[in-house]
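Participant: Structural data only, the sequence is not supplied:
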C-alpha cells in the first residue's frame, strides 16, 4: 500500500462521503464523528472535544428528545445525498462537561466530491445566525470542519500523516446483503483550529484526533469502545460488541456490580500503535469489565492479549459523562425503540504492557487520556 497516497480520490476518502444508499435498509444508521485531544501540559488531554453527525432511517426518529423524520430510503441520490441528520458537539475542559453546545436537527447535503453540511438559520434582529456544521475535504485529503452552536463550536482542520498503516485511513467492510456495516476510520489523526468555549472565548488548540464514518445496516446492538492516547503519541483502542441484560435496559443509570459485568463479547478488536517504532500490535482477545456499585460512574477493567505473549492491561477511569439517546417510533407509534450511547472522557490508570518482550508503562509512554463508549439498549 502507498501510505503517501492521500488524494481525496482514494477509496477511504470517497467512502467518507457516501452512505452506500443501495445497501441501506429499515435498520440503517449513519455516523460521522471526530474526537479531539489537544496537546496540553500533561499529554494529549485531559481536555477533549467531540463533533458528530448522527442519522437514522425511519419516519419518526428522536435524538436527545428532538424528534423529526429520519433518512428516507426512497430518496433520489445522484451525486448529491440529502437526508435528515443531527449535528452535535460537546466540550470537556478538564473540569466541567459542557454538553449540547451544538444540537441541531435538519437536512444535510452531502456530495460525492467531498462536501457535507447541515445548517439552520435563526433570526436575531436584522441578522441570520447559522447553527449546525460542515465537513469539507480538500485535494490533499485534509478535512476542513466547522461546527457552530449557540454556546460553542469549532473551526479546525484534520488530517493523517500517511507515515504507516496506522497513520493512514482504514476501511472495514463486513456482512452480507441483509446485514452489514462499512467503516472508515482515521485512528491517529492530527488537528489544528480555533474553538469557541461556552464562555464565548476563542482558543487555539492542536493535537491528536480520531475520525470515523460508519454505516450500520443492521439493528444497533450494545458495544464497548475505547481510544486512548499517551503523551508520546502512542495509541491503544478496542471495540467489543456484546450481548447481555444491557440490551433490554432503556434508562440511564447502572445495575449493581454483579449485573453490570454480565457481558458476553460477540467479537473483539484491539490494537496498540507505538509512536516511536510506528508498529501496530493486534490482540486476538480483549476483556473489558464495567465495574459499578450502582451509583456514580463505572470504571472499566481492560485486558488485551495475543498468542505471542503481548498484552495491555489498565483501568479506564471516567472523569466525566455525556449521554446520547437515539429513539425510533414503530408499530404505528405505539412503541419506541431506545438505544443509549454513553461517552466518558477517561484517564488510563495502572497501565502496564509487554510488546515484543519490551515492558511499557506510563514512565515510558507518559500520561494516557482518552474516550470510552459504553452503549446499551437496542435500536430496531
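Facilitator: Perfect, I can see it now. Just so it is clear, the structure is predicted and the values come from calculations on it, not from any experiment.
Participant: When you work out contacts or count neighbours from here on, use the C-alpha atoms and nothing else.
Facilitator: Will do.
Participant: Distance from the longest strand along the chain to the middle of the chain?
Facilitator: For the chain, the longest strand by residue count, based on DSSP state E, is strand 335-355. From the chain centre to the centre of strand 335-355 is a distance of 11 Å (Cα atoms, centre = their mean, to the nearest Å).
Participant: I'd like to know which elements it is packed against.
Facilitator: Here strand 335-355 touches strand 311-318, strand 322-330, strand 358-361, strand 368-378, going by 3 or more Cα pairs under 8 Å, 6 or more residues apart in numbering; DSSP states H and E.
Participant: take the one below as the second:
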C-alpha cells in the first residue's frame, strides 16, 4: 500500500492555520505552532534569535526538560491543555527555557494564546502575523513575495492512518520591539500535526540579505534517510535537490556539512552553529518502556556555499546574497 501524499503551494493561510482544532487529537498525536525569529544585530555581535512553540500532545504524561506535562485530549479549542516553550539568544548568551510551562491554551479562528506566567499570543491578520511574549517581545511577521516558494505551503502524507500535515512559510519580513528597542529581521513559521512516532532528523533554515532562502530536511531511521529535501532560492530562481546528505562533525559545537544533487546541479555548504539549546523528551510507553528524544537547536550561519553545473563542471555564480542568519536542528532518539 502506497502512502497518500499531497503538496499545495496555494492555500488560505488565515483560514487554515487554526482549523486543525475543529476535531479531537488522536491518541499520541502532536500538534504545534512553531516560530523562529532571525534578528539583525550589529556586526560586533552574533545574530540574535528567538524560538517559541505552542503545542499540545494527546499523551497522559510526558517530561520535557524536567517538567512533567499532562495533556488530556483537546476537544474544545476555546480552552485545552498545552505547553509553551521558548528560548532566546541575545547576541552573547543563550536564555534556555525562557518559557517552559504547561498551561491552558485558547484558540479561535485566527488566534492562539496562553495563560503562562509570561503571557503569550499569536494572531493572524491577513498577511500580518502578530506575536507577543510578555511585555519584552512584540513582533510583526509579514508574508511578502510573489514567488510560490515564499507563499504558505501545505504538505500532507499518510500511511495506514499514520502521518503528518505541515503548513510552513519559508521566509517573512520581521519588525517589532525587544524591550522597547526597535528591531528588524526575518522569520520562519510552521504548523505541524503529527500522528506517528517522531524519527530523528536533520533540518535547517537560512535567510540571506538579498531575500534568498536555503532550507533542508533529512529524517532518518536506523541511520538511513527516509526523506531528502533541499531547496535553495537565490531570490529569483528556485533550485530543488532530491538527493542530499548531512554529515555531523563533532566539536565544542558541531558543524554540519551538507550536500545536494539534482539532474542539473550540485550544491555544497557548511553549517556553523554559534549557540545551542535543546529539549529532552521522556515518556514511558505502557508505563514501562522508555521512549526518549533529544531535540537540539543551533542558531547558525552557513559558509562555503557552492552551486555547480553538473554538465560543464563550472560553478554557478551566486551574486549579491549578502550575509545570512538561520537555525539548524539535529534530533536524536524516537518519541513514541
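Facilitator: Structure's in. What do you need? Model, not experiment: these values are computed from the prediction.
Participant: The longest strand of the first structure: which residues count as buried?
Facilitator: Buried positions in strand 335-355 of the first structure, judged by neighbour count with 16 or more other Cα atoms under 10 Å: 336-349, 351, 353, 355.
Participant: mind listing the helices for the second structure?
Facilitator: For the second structure, the helices defined by DSSP state H occupy 13-16.
Participant: Next up, the contacts around the closest residue to residue 36 of the second structure other than its chain neighbours.
Facilitator: Leaving aside its sequence neighbours, residue 36 of the second structure sits nearest to residue 51 (Cα to Cα, 6 or more residues apart in numbering; 4.7 Å). Residues near residue 51 of the second structure by Cα atoms under 8 Å, 6 or more residues apart in numbering: 34-37, 86-88.
Participant: now, which of the residues you listed lie within strands?
Facilitator: Using DSSP E, the subset of the contacts of residue 51 of the second structure located in strands is 34-37, 86-88.
Participant: from the residues you listed, which single one is nearest residue 99 of the second structure?
Facilitator: Distance to residue 99 of the second structure across those (Cα to Cα) is lowest for residue 86, with 4.9 Å.
Participant: Trace the closest one over to the first structure, please.
Facilitator: Superposed on the first structure with TM-score structural alignment, residue 86 of the second structure falls opposite residue 89.
Participant: Contact partners for the aligned partner of residue 222 of the first structure in the second structure?
Facilitator: Residue correspondence to the second structure (TM-score structural alignment): residue 222 of the first structure is matched to residue 200. Taking Cα under 8 Å, 6+ apart, we find residue 200 of the second structure in contact with 219-221, 330-334.
Participant: let's see it at 6 Å
Facilitator: Neighbouring residues of residue 200 of the second structure by Cα atoms under 6 Å, 6 or more residues apart in numbering: 219-220, 331-333.
Participant: Name the member of those residues that has the highest neighbour count.
Facilitator: residue 331 (21 neighbours; other Cα atoms under 10 Å).
Participant: just the strands in the stretch 101-250 of the second structure please.
Facilitator: 111-114, 120-125, 128-133, 137-142, 153-159, 162-178, 181-194, 201-208, 213-221, 224-225, 229-233, 238-241, 243-249 (DSSP state E, counting those that start in this stretch).
Participant: Just give me the neighbour total for residue 74 of the second structure.
Facilitator: Other residues near residue 74 of the second structure number 21, with proximity taken as other Cα under 10 Å.
Participant: cool, and residue 177 of the second structure?
Facilitator: Residue 177 of the second structure: 16 neighbours (other Cα under 10 Å).
Participant: who are the neighbours in contact with whichever residue in the first structure pairs up with it?
Facilitator: The alignment partner of residue 177 of the second structure in the first structure, by TM-score structural alignment, is residue 194. Counting by Cα under 6 Å, 6+ apart, residue 194 of the first structure makes contact with 154-155, 203-204.
Participant: how about the nearest residue to residue 194 of the first structure, chain neighbours excluded?
Facilitator: Distances taken as Cα to Cα, 6+ apart put residue 204 closest to residue 194 of the first structure, at 4.6 Å, once the chain neighbours are dropped.
Participant: State the distance from that neighbour to residue 46 of the first structure.
Facilitator: For residue 204 of the first structure, the distance to residue 46 of the first structure (Cα to Cα, to the nearest Å) stands at 16 Å.
Participant: Of the two, which one has the most company?
Facilitator: A count of neighbours by other Cα under 10 Å puts residue 46 above the other of residue 204 of the first structure and residue 46, at 23 against 13.
Participant: Give me the spatial nearest neighbour of the residue mapped onto that one from the second structure, chain neighbours excluded.
Facilitator: Using TM-score structural alignment, the equivalent of residue 46 of the first structure in the second structure is residue 47. Nearest non-adjacent residue to residue 47 of the second structure, counting by Cα to Cα, 6+ apart: residue 41, 5.2 Å away.
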